[in-house]
Each structure stands twice: as C-alpha cells, then as structure tokens.
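[1] Provided below for reference: sequence and predicted model.
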Amino acid sequence: MIKGSIVAIVTPMTPAGEVDFDALAALVEWHVAEGTDAIVAVGTTGESATLSVDEHIAVVRKVVEVVAKRVPVLAGTGANSTAEAIELTRLAKDAGADAALIVTPYYNKPPQEGLYRHFKAIAEAVAMPIVMYNVPGRTGCDMLPATVARLAQLPNIVGIKEAKGELSRVRELLALGLPKDFALYTGDDATARESMLLGFHGDISVTANVAPKLMHEMCVAAIAGDAATAGMIDSRLTLLHKNLFLDPNPIPAKWALEAMGRIRGGIRLPLVPMNPDHVNLVRDSLRAAGAL
C-alpha cells in the first residue's frame, strides 16, 4: 500500500500551450529529492481534460521514465465513457504506470449501480491496481460509501481518493470495515491532516506541487498519529491549502510554480492565467510555507 504525500502533479506547458517535457522531468526529480511518496500523472491537476490521448500517455511514459522505480506512479485514466476509461487504463499500464487513478464519470451523473458496473468493468478488463476517485464538486456525481464497500471486494480495486472535503465522509468510510489492505486517501488538502489522524493512509495533494517536503513531513507525522507535529507543520501550509483554490485548480498552482522558477506559464483554454487580484494572496501563501 502506498502511504504519505502523493502529488497530483501539474503538466508543465510552454507559453504556446505545448507540453514541456523537460520541465516535467525536472519537476519529477525535485519531487523525488524532496520526499514525495508517489506521483499522480495526468490527474485533474495535470489538465487531463485538455490533453489528447497521445499527449496523455506521453506524459505518463515520461514520468515513469524519470521516476525509474524510485517511487510509485499512478496514472489518471478516468472518463465519462466506460470504454474510454478502459482504453486509457490499458495504455497507462503499457506505459509502465504502477496503478490507475480513475475518477467517477462526470457530466452524465450515473446512479450508484452504474458507478459499480463502471468500475467493475474496468477492473475486469485491465489487470492493474485501481484507485477510485470521488470528487462530486467537479463531476456532479457522488459515489456513496455503500458503493465503495461493494467495489472494495474486487481484487484489483485497491483504494479510493475521497475529495468531497467533509470529515463526516471520512468517518463514514472508516466505519465501513473495509479490507485492511484497501487504501483510503484524501483529495482535500484543507482536511488532509485531520483525515490522516483519523486513519486515512495519505493525501493525493495539490499543495504538494509547491511544498513537497513539508507535505511529506506532515503526512508522515499525521499517519503516525503525532498530532502535535502534524499540526505544527500544517500551520505553515494552511494558506496554501486555501489560496491554491482561489481560481480553479491548477491555475494558482501553475502560477506558483512559475513564480518559483520551476515551470513556464503555459496553460490551456478554457483555463486562463490567474486573476491578478489573487497574486499577492498566493505569493504570501508561498512565503508562509518557505517556498519563496
């Protein structure tokens, strides 16, 4: 089981909007050096919605190549079409990903039985570990704990990223009596510390993009039940947890990484550069975390 700080890494782009593979490689090396415990390539934060299939798999392949087995690599392979999700998952496995992170289908709002059959079909079609991803604020679809419990019985469905952002949902999942090797990850940085102190195994994080070392150290402390240390570290990250979402993710994270000199300012429509009114707030957040 993967534990700790799992960065949902941005996909660096040139000002013209082309994928910047050199910057991506440098980011991956930085994360490994800073202690990031695993990397998600081409998740929501990686702008998966606007990458072509060829670009999507090329990014996964590049991350796998640069990581060189030093940390696990998860590939985002979700889609609102089950057949498309199966194909992306197959391609990610062929590219060398260690696991797939698969978001619930978006826009078409499947019922719980549809969610169950969707993930079951993918799990049966592709023999690789699958981490489900629930983020109703983006998808318009909420996978309920009872459905998670059903899917957790399938052998290669190994975990869930729960990003509803409510500790009540964290407690519901912990109370299900899921298999001991079923991983529970939060996808909400603002409640990550509390989630791990309650019993979650890690955080698939946006904040880790700009403060990887602190996020790793906070996760280690929280998973170990060291509330005092986790709280002390998290206090330096609180503004980032909030202000990296002043504009839709990953707009502020990409601005921050550009300000840190780690990427160029490319982002794809319909996303646009960060609102100028938010610049000082995000800059102050970086300084509070020691990232600037």
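    Cool, the structure landed.
[2] CA atoms for contacts and neighbours, from now on please.
    OK.
[3] do you know how far Ala85 is from Val64?
    Ala85 is 20 Å from Val64, where distance means C-alpha to C-alpha, to the nearest Å.
[4] you'd agree Ala100 is up against Ala127?
    No - contact criterion C-alpha atoms under 8 Å: Ala100 and Ala127 do not qualify, at 10.4 Å.
[5] Of those two, which one has the most company?
    In this view Ala100 and Ala127 are compared by other C-alpha atoms under 10 Å, and Ala100 has more residues nearby, 28 against 15.
[6] The more buried one sits in which helix or strand?
    Assigned by DSSP states H and E, Ala100 falls within strand 99-103.
[7] so what secondary structure elements neighbour that strand?
    If contacts are counted by 3 or more C-alpha pairs under 8 Å, 6 or more residues apart in numbering; DSSP states H and E, strand 99-103 sits against strand 73-76, helix 82-94, strand 130-134.
[8] and here's the other structure:
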Amino acid sequence: MTTAAGTAPPPAPPFGRALCAMVTPFTPDGALDLDGAQRLADHLVTRGCEGLVLSGTTGEAPTTTDAEKSALITAVREAVGDRARIVAGVGTPDTAHTADLARQAEQAGADGLLLVAPYYSRPPQDAVEAHFREIADSTGLPVALYDVPARTGTRIEPDTLLRLAGHPRIVAVKDCSYDLLAAQKVIAATGLAYYAGCEEHNLPLYAVGGAGYVSTVANVAPGHLRAVLDAFDAGDTSRAARLQHAAIPLVEAVMASGLPGTVAAKALLNALGHPAGPPRAPLRPADRTTTDRLMSAYEAVVSNG
C-alpha cells in the first residue's frame, strides 16, 4: 500500500489479511473428516487465503468435541505448514473450559486464538473483560476477540475493547457488531487489528484502517475476496469497489438467505466437489432448490471476477 512520504507503512496484520472461517468437513455419516479438512485447507491457501479460522461459528464449534477441535488443528497444520496462519476458535460460556481449550489449541499447533464473548449467561462488561484477560493469560498465543452480539447476546463494548487493547496478547478483533462508528473509534485509538466478520464490510472497514476479513464466503470464493484487498492495496480503488460489488449477490445468498452460513457454504462446497459433507444436527443440509440458487450466485461472481 502506498504511504505518504516520510511515514512508515502500517504494521502487518497479525494473522494475515485474507482469512477464511473454514467449514469443518464431515463424512456422510457425520464423523470428522480430517483428510477432507486437509484437502480443503490446502485448496483455500492455494487460492489466496493467508489465514484459516478453525472451529468458529462456520466451523460448527458448538457440535464438535474438544478432541475433534485439537485433531482438526493438527491436521490442518500438517496440510498448510507455514503457508498460512491458523487461528483456533476456543470460545465457550465457561471461563475454565475456554482456558483449557486455549491450552489444547496451543499444543496442537495453532498460531492464535479466537475468543467469543461468553454466551447465554450474558455477563456484564467487567466480567466479560475478566474472562478475556484470564484466557489471554492462559497461553502464549495472540488473541483475537470476536464481537458478535447477535449470537452471544452480549456486546463487547467499545470502552471494554479500549481497555483490553493494553493486554500484550490481545491483538485483534473480528467485528460482527455492525457498528462502523465504534470500529473506527477503536481502530483510531488502539493498535488492535480489526477484521471484518461480515463480508459486506470487507472493503469499507479495510478502507478506514481495518486489517482484512474473516469470511465464511471465502470457503467458496477465496480468490475473489482476496482480489478486493489486493486491488485496494495497489491503489486501484475503482477495481476494488467493482470486485466488492460483484461479490454482494453471493454474500447475500450465503449469509442473508435465511439459512446459516455454514449450511450454505457446505452446500456450495459439496456442489463444487470440495470436501464439506453435511452439517451436524440441529443444522440440516440445504435442499436442491437452495443449492441451485446458491450455484447461480456463485457462477455470477466467477463470471464477473
């Protein structure tokens, strides 16, 4: 990215710019498909993903076991080596359990942790802050905080983020708050790397100092989403905007069609011949009509890329 004369370029994002919230492949009978996970991870990295987030929302973390989460990290690390950063989702409603998962993720080979606010119990902000500090103190890994109040019921308030930014291992935020004002406030006041967690914000957030994105849609269009950032970094903002606009119908089909993004992404991956398999209950696979609609949106993006 071009910078003004005499100014230093911004620091490199801690986990890369283009991150995929990778699905967790399962076999037809619902078992963890480690071979499929390795093949999918290799495909995504080869197509431009600089980081992979495992066992997040898209990775069906609520329905995988602790042992499966660790096995997934080990398998993906083996597949991608040092070509991409691996960020492990370890968030649970239980602080002690989350700290244990964080240590397991470090031992399995993760490069960083993704921590969602404790859900269901809806703790107040001082308890949310204490939870994050305890987890960040439990390993030597850098931490990204995941602000997704629509799922957790609890916002990570901007003032809480401003305080947590002083912790040496809390380095990033995955932002699904839909609050660009708050995001810019925190970006301007801290060194936290802000990743868009909602694809329609990939370019807008990047343009105001964001670090990149963590994307479900990157499971099926990794190169296209990466090209948006590459064009912006090259100074071709018109091309960046055109590519961002071209992706919106697919973003809407995958993320705003009434189905969980995991279900839509797995339907597309299966249709495209990549490892995915079915989601685990209570999620159910997409039907043929839905899959055909998703494929139409995907093909439109491919033709406009």
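    Received it, and whenever you're ready, just let me know what you need. Since this is a predicted model, take the numbers as computed values, not measurements.
[9] The first structure: which residue goes with Val301 of the second structure?
    Val301 of the second structure maps onto Ala289 of the first structure when the alignment is built from TM-score structural alignment.
[10] Just list the residues touching that match, thanks.
    Ala289 of the first structure is in contact with Ala211, Arg236, Leu237, Leu240, counting by C-alpha atoms under 8 Å, 6 or more residues apart in numbering.
[11] Which one of the residues you listed is nearest to Leu144 of the first structure?
    For these, the residue nearest Leu144 of the first structure by C-alpha to C-alpha is Leu240; the value is 28.7 Å.
[12] Tell me how many other residues crowd that closest one.
    For Leu240 of the first structure, the count of nearby residues is 31 (other C-alpha under 10 Å).
[13] Now it: closest residue in space, sequence neighbours ignored.
    Ser285 (5.2 Å; C-alpha to C-alpha, 6 or more residues apart in numbering).
[14] in a helix, that's where that neighbour is, yeah?
    Yes - when DSSP: H, G, I helix; E, B strand; the rest coil is applied, Ser285 of the first structure is found to be in a helix.
[15] For it, give its distance to His241 of the first structure.
    In terms of C-alpha to C-alpha, Ser285 of the first structure sits 9 Å off from His241 of the first structure.
[16] In the second structure, which residues correspond to the next helix or strand after the strand holding Ala100 of the first structure?
    Later in the chain than strand 99-103 of the first structure, the nearest helix or strand by DSSP H and E is helix 112-125. On the second structure, the counterpart of helix 112-125 of the first structure by TM-score structural alignment is residues 125-138.
[17] What of stretch 80-96 of the first structure?
    Aligned using TM-score structural alignment, stretch 80-96 of the first structure spans residues 93-109 in the second structure.
[18] ok, residues contacting the matching stretch?
    Contacts for stretch 93-109 of the second structure (C-alpha under 8 Å, 6+ apart): 66, 69-71, 73-74, 77, 88, 90-92, 112-113, 117-121, 131, 134-135, 138-141.
[19] now those: which count as buried?
    66, 69-71, 73-74, 77, 88, 90-92, 112-113, 117-119, 131, 135, 138-139, 141 (16 or more other C-alpha atoms under 10 Å).
[20] ok, back up a step: who wins for most neighbours among the contacts of Ala289 of the first structure?
    Taking other C-alpha under 10 Å as the neighbour criterion, Leu240 ranks highest of those with 31 neighbours.
[21] Glu299 of the second structure versus the counterpart of it in the second structure, what's the distance?
    The alignment partner of Leu240 of the first structure in the second structure, by TM-score structural alignment, is Leu250. Leu250 of the second structure sits 9 Å away from Glu299 of the second structure, taking C-alpha to C-alpha as the criterion.
[22] Which parts of the second structure are helices?
    34-46, 66-80, 95-108, 125-136, 149-152, 158-164, 180-189, 202-207, 222-233, 237-255, 261-271, 288-304 (DSSP state H).
[23] So what does Thr63 of the second structure match up with in the first structure?
    In the first structure, Thr63 of the second structure lands on Thr50 (TM-score structural alignment).
[24] circling back to that earlier point, which neighbours do Ala100 and Ala127 of the first structure share?
    When contacts are counted by C-alpha under 8 Å, 6+ apart, the set common to Ala100 of the first structure and Ala127 is empty.
[25] how about stretch 22-33 of the second structure: buried residues?
    Met22, Val23, Thr24, Pro25, Phe26, Thr27, Leu32, Asp33.
[26] where's the last one relative to Thr27 of the second structure, distance?
    When C-alpha to C-alpha is the yardstick, Asp33 of the second structure and Thr27 of the second structure sit 5 Å from each other.
[27] For Ala259 of the first structure, grab the count of nearby residues.
    Residues lying near Ala259 of the first structure (other C-alpha under 10 Å) number 17.
[28] counterpart of it in the second structure?
    Using TM-score structural alignment, Ala259 of the first structure sits opposite Ala271 in the second structure.
[29] So Lys266 of the second structure sits against Arg284, correct?
    No - contact criterion C-alpha under 8 Å: Lys266 of the second structure and Arg284 do not qualify, at 10.5 Å.
[30] and these two? which has more neighbours close in?
    Counted by other C-alpha under 10 Å, Lys266 of the second structure and Arg284 do not tie: Lys266 has more neighbours, with 28 against 13.
[31] separation between the nearest residue to the more buried one once chain neighbours are set aside and Tyr146 of the second structure?
    Leaving aside its chain neighbours, Lys266 of the second structure sits nearest to Ala276 (5.4 Å; criterion: C-alpha to C-alpha, 6+ apart). Applying C-alpha to C-alpha, the value for Ala276 of the second structure to Tyr146 of the second structure is 24 Å.
[32] same deal with Ala110 of the second structure?
    Taking C-alpha to C-alpha, one finds Ala110 of the second structure at 17 Å from Tyr146 of the second structure.
[33] picking up where we left off before, mean deviation of the strand holding Ala100 of the first structure from the second structure?
    Following superposition, strand 99-103 of the first structure is found to deviate from the second structure by 0.7 Å on average (mean C-alpha distance after the TM-score superposition for the first structure).
[34] can you list contacts of that strand?
    Strand 99-103 of the first structure is contacted by residues 40, 43, 73-79, 85, 89, 92-93, 128-135 when judged by C-alpha under 8 Å, 6+ apart.
[35] can you do 6 Å?
    With C-alpha atoms under 6 Å, 6 or more residues apart in numbering as the test, strand 99-103 of the first structure has contacts from Leu74, Ala75, Gly76, Thr77, Gly78, Pro129, Ile130, Val131, Met132, Tyr133.
[36] For those, which single residue is the most surrounded?
    Counting neighbours by other C-alpha under 10 Å, the top entry in the contacts of strand 99-103 of the first structure is Ala75, with 33 neighbours.
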